[in-house]
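> Got a predicted model here, sequence first, then my questions.
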Amino acid sequence: MKERNEPADKPVATSEPPSKQPYSVYTSKEKWFIVAVTGFAAVFSPLTANIYFPAIPTIATAFHKSVELINLTVTVYMIMQGVSPMIWGTMSDRWGRRPMFIGCMVVLCLSCVGLALVPTNAYWLLMVLRCLQAAGSASTIALGAGVIADIAAPAERGGYFGMWNIGPMVGPSIGPVLGGVLADHLGWRSIFWFLCISAGVCGVVMALLLPETLRAMVGNGSIPPPKAYKPLIPIIGRTSQNVDLSDRPPRRGFANPFVLFTYVDVSLLLFFNALVYAVFYGVTATISTLFQPTYPFLNETDTGLCFLAIGGGMLVGGVVNGKILDHDYQRVKRKLIRQVEADPESKIRPEDVTKEENFPIEYARLRLVPLFFGLYVAACIGYGWCLQAGVNIAGPLILQIVIGWTCMAFMNSVQTLLVDLAPMHGSAITACNNLIRCSFGAACVSVIDLILKAIGTGWTYVLLCGICVVFSPIMWILIRYGPTWRARRRAKRQAAQAAKERK
């Protein structure tokens, strides 16, 4: 399994020396355009799940089914949401980002047309189409993470991930608002027409403008991709006109994404991130059921607007934390350079401090995560007790902002580190993250109502946050032992490569 600083970053065939080749040929504006388009696509994964929630009672009536049976369509959606990125993400690491993105948008559009036209006597078809909808929408997060790994060097990756993450993390907040408004004014079928049109617009923009970024195919963007992979309007990027196509990076075979779970540091990171995400999903999934009885003056539209508080917090968290991650990377880099320059016997050159074997990427990414985690836990516990005490609605809404901000900061740091640990498998490792956190989120949602009824709102969030606190030493374990685990993988990889060359 290939990882960081491997031959995938092979020099492109230009007159410039390999060491002077930039990580990516795209300008800053071009990178931000790519991030914006892929971030917009990533919105559909949570949006198609959450926009559906306000219409569940109406759909149950229309199909003459119980709410519990309609909720099964949410369950199958979450299952497919966790599984499908493992397929699309792995294929994108082999066949390219662009065709997989466009394929996802096509599947999403067609499934939404089917859902908008589904007969109300065909409950089974509703279930099948929701699975197809998840298959088309859920994988956009894994694909987008792979694109950012392709175009952004580690020193700037945090900022791009911070902005890109706004899409998938704000989706759960704006989804119920849009769903409620559409269902109230235009009927429940309008929800799926809206999604179809939105996905169609996104797909057209990608077909026209989005370049192929897979490094195994285009290197740093200067190697022209095969004709079928080129955008219809190729104005993004600067491919070289004098490229020897024999220098094109070798195409990789399919890599089993489940192998990533054998990496101790990756597995620990995925597990702890999933715990934190499960609590966050428990907060968002119960906003309607907790706010309406606590504040009976709220109507359905008002309740939907309450989701904007946590969404606003995530917006701030994404923007601010991205800049913090890039700042921390540079801060650690400068510190290492000073140490090398101060030690005349050092065997490391100052320009080599950012190489995998020399740079403590775990410390650079996780340095402030304990602070974010502590604030997140305190805000979640305070949120639960505020709702149980029935304080002024401003109290829990303010705490929602803090929860959204700190959770976004935490998860953005984790996602960036995951891609740092396996940059040549950016989509696959993001798919693994999606699988684990969706599984944990689904498990939390399935039992949280029972826990709320058994021990009350306040103690429910004490319990959930307490579980996270018990496993919080994982953060320090990763900082302490992560470089050692990476060194062992690097040694095995180098030994395997040497053995292959001897044959």
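Structure received.

> C-alpha only now, for contacts and for neighbours.
Fine.

> Now do the helix or strand encompassing F194: which elements does it pack against?
Using DSSP states H and E, F194 sits in helix 189-209. In terms of contacts (3 or more C-alpha pairs under 8 Å, 6 or more residues apart in numbering; DSSP states H and E), helix 189-209 is packed against helix 28-50, helix 97-117, helix 166-186.

> contact partners of the last one?
What it means is helix 166-186. Contact partners of helix 166-186, identified using C-alpha atoms under 8 Å, 6 or more residues apart in numbering, comprise 39-55, 141, 188-191, 284, 300-301, 304-305, 307-308, 310-312, 314-315, 318-319, 408.

> Next up, a structure to set beside the first:
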Amino acid sequence: MASSTEPYRQHSRSSSDTHVQDLEKGEAKPNEEEDTIEEKQPQQTDNDIGTNLEKHLSRKSTKKDQLAPEKYPLSDLDNNLVGWDSQDDPANPRNFPTKRKITLLGLVAAITFVSPLASSIFAPGIPFVNADFGNTSQLLGSFAVSVYILGFAFGPLFLSPLSEIYGRYWVLNCSNLFFCAFSLGCALAPNLGGLIGMRFLAGVGGSACLTIGTGVIADMFLPAQRGKAVAIYSMGILFGPILGPICGGFIAQRAGWRWDMWVVLIVGCLLTGGLFVFNRETYHPVLLKRKTLRLRAELNRPELQNIMTYEKDAAAMSPATVLRNGITRPLKMLARSPIVLLCSLYMSFLFGLLFLLFTTITPVFIQTYGFSPETTGLAYLGIGVGNFIGIGFVAKTSDATIIRLAKKNKGVYEPEMRLPLCVFFGTLIPVSLFWYGWTAENHVHWIVPIISLVPFGFGLMGIFAPLQTYMIDCFPQFAASAIAGMTALRCLFGALLPLAGPTMYDRLGLGWGNSLLGFLAVAFIPVPALLFRYGKVIREKYPVKV
């Protein structure tokens, strides 16, 4: 074990002009965003870095000085500090075998697909729900779809801090059980009020994967590897709500709307079981806390301290304090960081547009084009195809882009290197809205409005994945909290904006209604460009101390 009296000196994180190893050191102290831990280690070779990237999600090998090696806090038992045994400690999630990383990423991405899928799967079946329960309110029917997203907004505010106390494993798995239990309640709901209540609670349980999943990625992957990992993870968040209506329409028409919920329950239970078996704890402070407790008992040394938390006093580390701080941290980050606020507003607007389209596509294609509830789900394929193309493009270009830009910047990595292509993707959103609105307004052949939604899906993925990765890279120690704040605001938009859709379209029509949304989307296009140009300055001027 490494032992030294000097290796753990601190330095300010207010400046982002750091190499990738500084970013990684920042993650070594997740309870103090401005503090990092420094430890000398042998220099990795060019071949080592390239091999790691190739094995861990990137086909591009790196060249000399493109990205500097990471460093982790090592044990210093002479000074009563418990850290990792070595830079290659297999217990460190960054050193997990490739198969384990891929397995964990795949399982988390899968449950992150099912949970958002449940948000929209019975949208085409709402006419059957209304008929069963005698509901005549279009607003209440739409709310039965969007209330699930309100659960997404509420859950992360306390699930994220709970994961900092008890770890990712138990919070994620228990939340998934909660999701499955209330999905069962949805399938058995005796009335519309009960269905709405059960869907809200199912959304709370299903929200864990949306925030803890990004924390798992930050725990296991380096910045140069996260682009592809987040792209894979983001597939579920965006594909789930799109494929939900496609499957739900056929299920509701042939087996009844309750079978939409039974399908969600069955798949959710299978994945939850898989996560209980194959999932592993990845949160570094919790792993080192367990190691510290074990060594205290084995060595009879009660004075040993977790190197990541030893400077915190007992009151600051109590579960109640951690939970309270964790609940307020996402809100503080939204209020105090212009970067978090701008990214969250942009993402929230786009997410609201997505769910607004979900609640309007069904009536548009039934009333205007004569689709049945069974075939209406196929109208969502335009967004799905766009997402599929976008995920391939982002996965191929994201990590390669930051490696190229870091090389030009003398090996210095900046989180803003994720953002250049977002401006291009942003232009596709208003183009798609104008195209869709006016072709549907003028009753152009049904295939044209469906094709017009392809750029929307492509642009949505091209903005969503880079912005989410950007947030992880800006706040690596508090990735789950940063994403929790973004998720809460995003899901509020996703739940509430669709409620305004019917009134807006009744007054403005499909053409001008979607044009209004398109003009608002145009206003957001410069946001990634401004962050790319001034993001570093903003982070230095408005450091978030949480």
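Happy to help now that I have it. Computed from a predicted model, the values in this text were never measured in an experiment.

> if we can go back for a sec, just the buried ones out of the contacts of helix 166-186 of the first structure, please.
In the contacts of helix 166-186 of the first structure, burial by neighbour count holds for 39-55, 141, 188-191, 284, 301, 304-305, 307-308, 310-312, 314-315, 318-319, 408, counting by 16 or more other C-alpha atoms under 10 Å.

> most centrally placed residue in the second structure?
By C-alpha atoms, centre = their mean, the mean C-alpha position of the second structure lies nearest to L210, the distance being 4.8 Å.

> Looks like that one contacts F113 (just checking).
No. L210 of the second structure is beyond contact range of F113, at 9.7 Å (criterion: C-alpha atoms under 8 Å).

> what stretch of the second structure does stretch 24-42 of the first structure fall on?
Aligned using TM-score structural alignment, stretch 24-42 of the first structure spans residues 94-112 in the second structure.

> Show me which parts of the matching stretch are buried, residue by residue.
Buried-residue list, stretch 94-112 of the second structure, by 16+ other C-alpha under 10 Å: 94, 96, 101, 104-105, 107-112.

> ok, so what distance separates C180 of the second structure from V204 of the second structure?
Separation of C180 of the second structure from V204 of the second structure (C-alpha to C-alpha, to the nearest Å): 11 Å.

> swap that for P319 of the second structure, please
For P319 of the second structure, the distance to V204 of the second structure equals 21 Å [C-alpha to C-alpha].

> of these two, who's got more company?
V204 (25 against 16; other C-alpha atoms under 10 Å).

> Checking my notes, that one in a helix, right?
Yes. Counting by DSSP: H, G, I helix; E, B strand; the rest coil, V204 of the second structure is part of a helix.

> those strands in the second structure, which residues are they?
Counting by DSSP state E, the second structure has strands at residues 81-82, 305-306.

> Go ahead and name everything in contact with the first one.
Here strand 81-82 of the second structure makes contact (C-alpha under 8 Å, 6+ apart) with 74-76, 288, 291-292, 304-307, 310.

> Please list the members of the residues you listed that lie in helices.
288, 291-292 (DSSP state H).

> would JSON lines of those residues with neighbour count and distance to T362 of the second structure be doable?
Formatted as JSON lines, those follow (neighbours: other C-alpha atoms under 10 Å; distance: C-alpha to C-alpha, whole Å):
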{"residue": "L288", "neighbour count": "22", "distance to T362 of the second structure": "51"}
{"residue": "K291", "neighbour count": "17", "distance to T362 of the second structure": "54"}
{"residue": "T292", "neighbour count": "23", "distance to T362 of the second structure": "56"}
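
> can I get these in JSON lines with distance to A187 of the second structure?
Formatted as JSON lines, those follow (distance: C-alpha to C-alpha, whole Å):
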{"residue": "L288", "distance to A187 of the second structure": "42"}
{"residue": "K291", "distance to A187 of the second structure": "43"}
{"residue": "T292", "distance to A187 of the second structure": "45"}
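
> Just the closest of these to N52 of the second structure, please.
Within these, proximity to N52 of the second structure (C-alpha to C-alpha) peaks at L288, which comes in at 24.1 Å.

> Translate the residue nearest to the centre of the second structure into the numbering of the first structure.
Match for L210 of the second structure (TM-score structural alignment): I141.

> Might you report the residue contacts of the closest residue in space to its match that isn't next to it in sequence?
Nearest residue to I141 of the first structure, sequence neighbours excluded (C-alpha to C-alpha, 6 or more residues apart in numbering): A42, at 4.9 Å. Contact analysis of A42 of the first structure by C-alpha under 8 Å, 6+ apart lists 137-138, 140-141, 144, 167-168.
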